[in-house]
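S.K.: here is a sequence with its predicted model. Questions after.
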Amino acid sequence: MKVGIVREARGGENRVALVPETVEKLVRDGFEVLVESGAGREYHPDEEYREAGARVAESAGEVFGSADIVLKVQRPTQEELPLLREGSVLITSIQPAFYPELVQRIAAAGVTLFSMDLIPRITRAQAMDTLSSMASLAGYKAVLLGANALGKYLPMMTTAAGTTRAAKVLVLGAGVAGLQAIATARRLGAEVEAFDIRPETKEQIESLGARFLESAEPGGAAAEEEEVVEEERVLSPFARLMVALGFYSFAERDGKEEGPEAGIAEEAESGASTGGYATVQPEEKQRRDREMIRERLREMDLVITTAAVPGRRAPVLITKDMVEEMRPGTVIVDLAAETGGNCELTVPGKVVEHNGVRIHGPLNLPGSVPVHASQMYSRNMYALLSYLADRDEEGNLRLKLDFEDEITDAACVTHAGEIRHAPTREALEGGES
């Protein structure tokens, strides 16, 4: 079975789907690996791939034309689409519901498409979870971006000229990206507050040294505390923190026999790695939360928003009128810019200034850390390939497509000319109407 890696063609994408370290493992497992020249850029030159056992191809066309499985980081470009070979497999991160026409063309080409962002968040799929690995990098870089844009220190500084207070940072959404943002801002010395609609994130947030924001609810505090205590009986605070950071193996219940997956279902359904905004809240609770956020925004120096729901538009958490009440010089870094943004004024890929507040809508922050991002993505890819690969009676590698399997069924977008992903089909039908 031949695996191919091409140089990413989209502008600004410096990651690569497989690093030499992973290529060596695949070759040892019996795969043949073909790498387009320059795919690893200056971080991983062609010679490293040759030493790992890969063959270096001169063009992307050669890779697409001969590989059984092509691995990519980004969705294919218009120039790459004609190179797709019928019967081949393409594994990438495509966010299919946002690009239904592209998926339709891939299906029409007879290509089996797997999207890494559709890998279910269950324990068995932990090592394949690119959303968590990339979100962790995004949360880290978001704080550095905000600190660089802010016209003040993040930590409290005492000098001969006096003392400057620590900057106040607010993180909205305590999924993987949010928790990493909290940890990074705290390491830089900022005063950090955070909000998530899931009360169980309180201990995760506080364990990182931040303050958890709660909207006032007459008579509701006791009930909320009871819910947290009940959760603690089945999953310790440390375990829940590790789960939110993407380490699902920590979700095993002490003394229980139902297995680790039992502790993950609630986390996945409530959007644990996406800021929690998959959960529907009562209207009155939403109103109180909005007012609390509005009040805290007036005091902040830096705001990081991380709320995203895979396959859907990001929820708007900061409206235009909220921005207008914020202090001039405040910086917002919106990690949900690629799916519409958590701030009403966010423009993807741009920095917008409104009433002295600068709103950053960065795209592909993981791509700005290409060495470690590629390494982590590559390990995710290796885990999926190892999971899908099987050997026939002669001992030859083949692809095992068992659509009764939860992971295969969820991640496979197209197969045999058909679109299997229901939200993508619905998006196409909506566009046609």
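M.R.: Arrived safely, thanks for sending. Treat the numbers as computed from the prediction; the structure is a model and nothing was measured. Numbering: from 1, shown residues only.
S.K.: drop to CA atoms for contacts and neighbour counts, all remaining ones
M.R.: Fine.
S.K.: how far does the strand or helix carrying Glu62 sit from the chain's center?
M.R.: Using DSSP states H and E, Glu62 sits within helix 60-66. Computed by CA atoms, centre = their mean, to the nearest Å, the separation of helix 60-66 from the middle of its chain amounts to 29 Å.
S.K.: could you list the residues in contact with it?
M.R.: Helix 60-66 is touched from outside by 2, 4-7, 34-36, 57, 70, 83-85, with contacts defined as CA atoms under 8 Å, 6 or more residues apart in numbering.
S.K.: one more time with 6 Å, if that's ok
M.R.: 4, 6, 36, 83-84 (CA atoms under 6 Å, 6 or more residues apart in numbering).
S.K.: how about the residues you listed, which pair is most distant?
M.R.: Glu36 and Leu84 (14.8 Å; CA to CA).
S.K.: can you show me the strands along the stretch 201-350 of the chain?
M.R.: If DSSP state E, counting those that start in this stretch is used as the criterion, the strands of the stretch 201-350 of the chain fall at 211-212, 302-305, 331-334.
S.K.: what's the following helix or strand past the last one packed up against?
M.R.: Right, the one you point to is strand 331-334. Toward the C-terminus, strand 331-334 is succeeded by strand 351-354 as the next helix or strand (DSSP H and E). Judged by 3 or more CA pairs under 6 Å, 6 or more residues apart in numbering; DSSP states H and E, strand 351-354 is in contact with strand 357-360.
S.K.: which strands or helices does the strand it packs on pack on?
M.R.: Counting by 3+ CA pairs under 6 Å, 6+ apart, strand 357-360 packs on strand 331-334, strand 351-354.
S.K.: so for Thr305, which of those strands sits nearest?
M.R.: Short answer: strand 331-334, nearest of the helices and strands packed on strand 357-360 by CA to CA, at 5.0 Å.
S.K.: among the helices and strands packed on strand 357-360, which is the most enclosed?
M.R.: Sort the helices and strands packed on strand 357-360 by mean neighbour count, taking mean count of other CA atoms under 10 Å, and strand 331-334 sits at the top with a mean of 28.
S.K.: hold the first one in mind and look at this next one:
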Amino acid sequence: MIAGILKEKNGETRVSLTPEVVKQLQQMSVTVLVEQDAGAKAFYNDDAYVEAGAVITSQSEILSRADIIFTLQPPATDQLSALKGKILIGVFQPLYHINEVEQWATSKLTTFSLDAVPRTTRAQSMDVLSSQASIAGYKAVLLAAYTYSRYFPMLMTAAGSIAPAKILILGAGVAGLQAIATARRLGAVVEVFDTRPAVKEEVMSLGAKFVEVAGAADASQAGGYAVEQSENYKQLQQQRIAESIIKADIVITTAQIPGKPAPILVPTEMIEKMRAGSVIIDLAAGTGGNTSLTRNNETVSFKGVTIIGDSNLPASMPADASKLYAKNVFNFLKLILNKEGNLHLNFEDDIVKGACITHDGQIVNERIKSMLQPA
């Protein structure tokens, strides 16, 4: 078996596999080809890959020789003919790239998108969404602290007292929980909204206040994501958020719904009531954002409020983000490779089946197929 690691494009700084994992694959008799400088932006140089047993080569050589190819981003259209019959593993967000998925099937690619791995106890070691969201939540608070014009902790000085920053976090998934922990370590006062009452205990254990809104729809089967709520609930939610946001110095938003635009939780009229110097970090920017003014990969200033849209904060910590991602990938590989390093696609395994998007010229993922069916 020959595996290939491609160099990422479009500003992505992470790399699919680190030298540590390459070494483990070598021990399974897997030959690993690495595109030159594939890990450079994540601070894994070519020498480290060579020392681990990999071969540094060109992209064209990898596309020609490799059986399995690793790339975080979806394949480019001009690569599809060279990828025919090969296996691609990455984080392709297929629910938002339906047209591309159809092209992958037509090109007879077997694609595994690790963001589609079922979020079950057994799959935790392969859960790239959680490993990367934890980094995003941590970095969101640091970005807010850097941008905010005041202190986070309460300070008692000879010149007077400084009140602690008040942070409002919308969504208590993995990113939200890490944001709570980081903000509390920096001394901020934290309030948290989430549609799932089950997370209240976790929120409070981290030292934050949980703001409840009665009547939320059941989100237990949504894999850690938000779900569509009733209009009555949305009105109550908006009312409670509006009450909290007036007092907040920092707002961090994390709510997303798979395959749909992110819910608008902070409309313009709420932002208008925030005090000058406040900061919003929107982690849902890639799917439209949780505020009405969010622009992905942009910083917007509105009446003294800074709104930062960044859907790829893990790429700002590429060394550790790549390390965690590579371990997720390796744990998944152990399900589709035998001990001798040969391919064994067991579609009876719920994790393998759930992560597979296209295979043998067909779209095989049930969620994608249902979206393609006529209404």
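M.R.: Cool, got the structure. Being a predicted model, the structure only gives us computed values, none of them experimental.
S.K.: about what we covered before: tabulate the helices and strands packed on strand 357-360 of the first structure (TSV), appending distance to Pro199 of the first structure.
M.R.: Shown next, in TSV, are these (distance: least, CA to CA, whole Å):
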stretch	distance to Pro199 of the first structure
strand 331-334	23
strand 351-354	32
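S.K.: quick one: closest of those strands to Ile419 of the first structure.
M.R.: Closest to Ile419 of the first structure of those, according to CA to CA: strand 331-334, at 31.6 Å.
S.K.: show me what the closest one packs onto, helices and strands only.
M.R.: strand 302-305, strand 357-360.
S.K.: among those strands, which is the most enclosed?
M.R.: strand 302-305 (a mean of 27).
S.K.: and it, how far from the chain's centre?
M.R.: Averaging C-alpha positions (CA atoms, centre = their mean) puts strand 302-305 of the first structure 17 Å from its chain's average.
S.K.: repeat for stretch 127-140 of the first structure
M.R.: Stretch 127-140 of the first structure sits 5 Å away from the centroid of its parent chain (CA atoms, centre = their mean).
S.K.: read off where that stretch ends up in the second structure.
M.R.: Stretch 127-140 of the first structure corresponds to residues 125-138 in the second structure, going by TM-score structural alignment.
S.K.: find the nearest non-adjacent residue to the residue nearest the centre of the first structure, please.
M.R.: Compute the mean C-alpha point of the first structure, and by CA atoms, centre = their mean the closest residue is Leu131, 3.1 Å away. Counting by CA to CA, 6 or more residues apart in numbering, Asp117 is the residue found nearest to Leu131 of the first structure once chain neighbours are left out, at 5.9 Å.
S.K.: could you check how far the one you found is from Glu426 of the first structure?
M.R.: Distance, Asp117 of the first structure to Glu426 of the first structure, by CA to CA, to the nearest Å: 18 Å.
S.K.: and what of Ala125 of the first structure?
M.R.: 26 Å.
S.K.: related to what we said a few turns ago, what does the residue nearest to Leu131 of the first structure align to in the second structure?
M.R.: Looks like Asp117 of the first structure aligns to Asp115 there (TM-score structural alignment).
S.K.: in three-state terms, label that match for me.
M.R.: helix (DSSP: H, G, I helix; E, B strand; the rest coil).
S.K.: since we're on it, how many residues are nearby?
M.R.: By other CA atoms under 10 Å, 19 other residues sit near Asp115 of the second structure.
S.K.: now swap in the one 5 residues further on and tell me
M.R.: By the other CA under 10 Å criterion, the neighbourhood of Thr120 of the second structure contains 13 residues.
S.K.: let me see the contact set for it.
M.R.: Counted by CA under 6 Å, 6+ apart, Thr120 of the second structure has zero contacts.
S.K.: next one: the residue of the second structure positioned farthest from its centre from Asn290 of the second structure, what distance?
M.R.: Distance from the C-alpha centroid of the second structure peaks at Ala158, with 43.9 Å (CA atoms, centre = their mean). For Ala158 of the second structure, the distance to Asn290 of the second structure under the criterion CA to CA works out to 41 Å.
S.K.: equivalent analysis for Phe92 of the second structure, please.
M.R.: Distance from Phe92 of the second structure to Asn290 of the second structure, by CA to CA: 22 Å.
S.K.: comparing these two, which residue is more hemmed in?
M.R.: Neighbour comparison, Phe92 of the second structure and Asn290: the larger count goes to Asn290, with 26 against 23 (by other CA under 10 Å).
S.K.: and that one, what pairs with it in the first structure?
M.R.: In the first structure, Asn290 of the second structure lands on Asn342 (TM-score structural alignment).
S.K.: before we move on, the earlier item: give me the element the residue nearest to the centre of the first structure is part of.
M.R.: Assigned by DSSP H and E, Leu131 of the first structure falls in helix 130-149.
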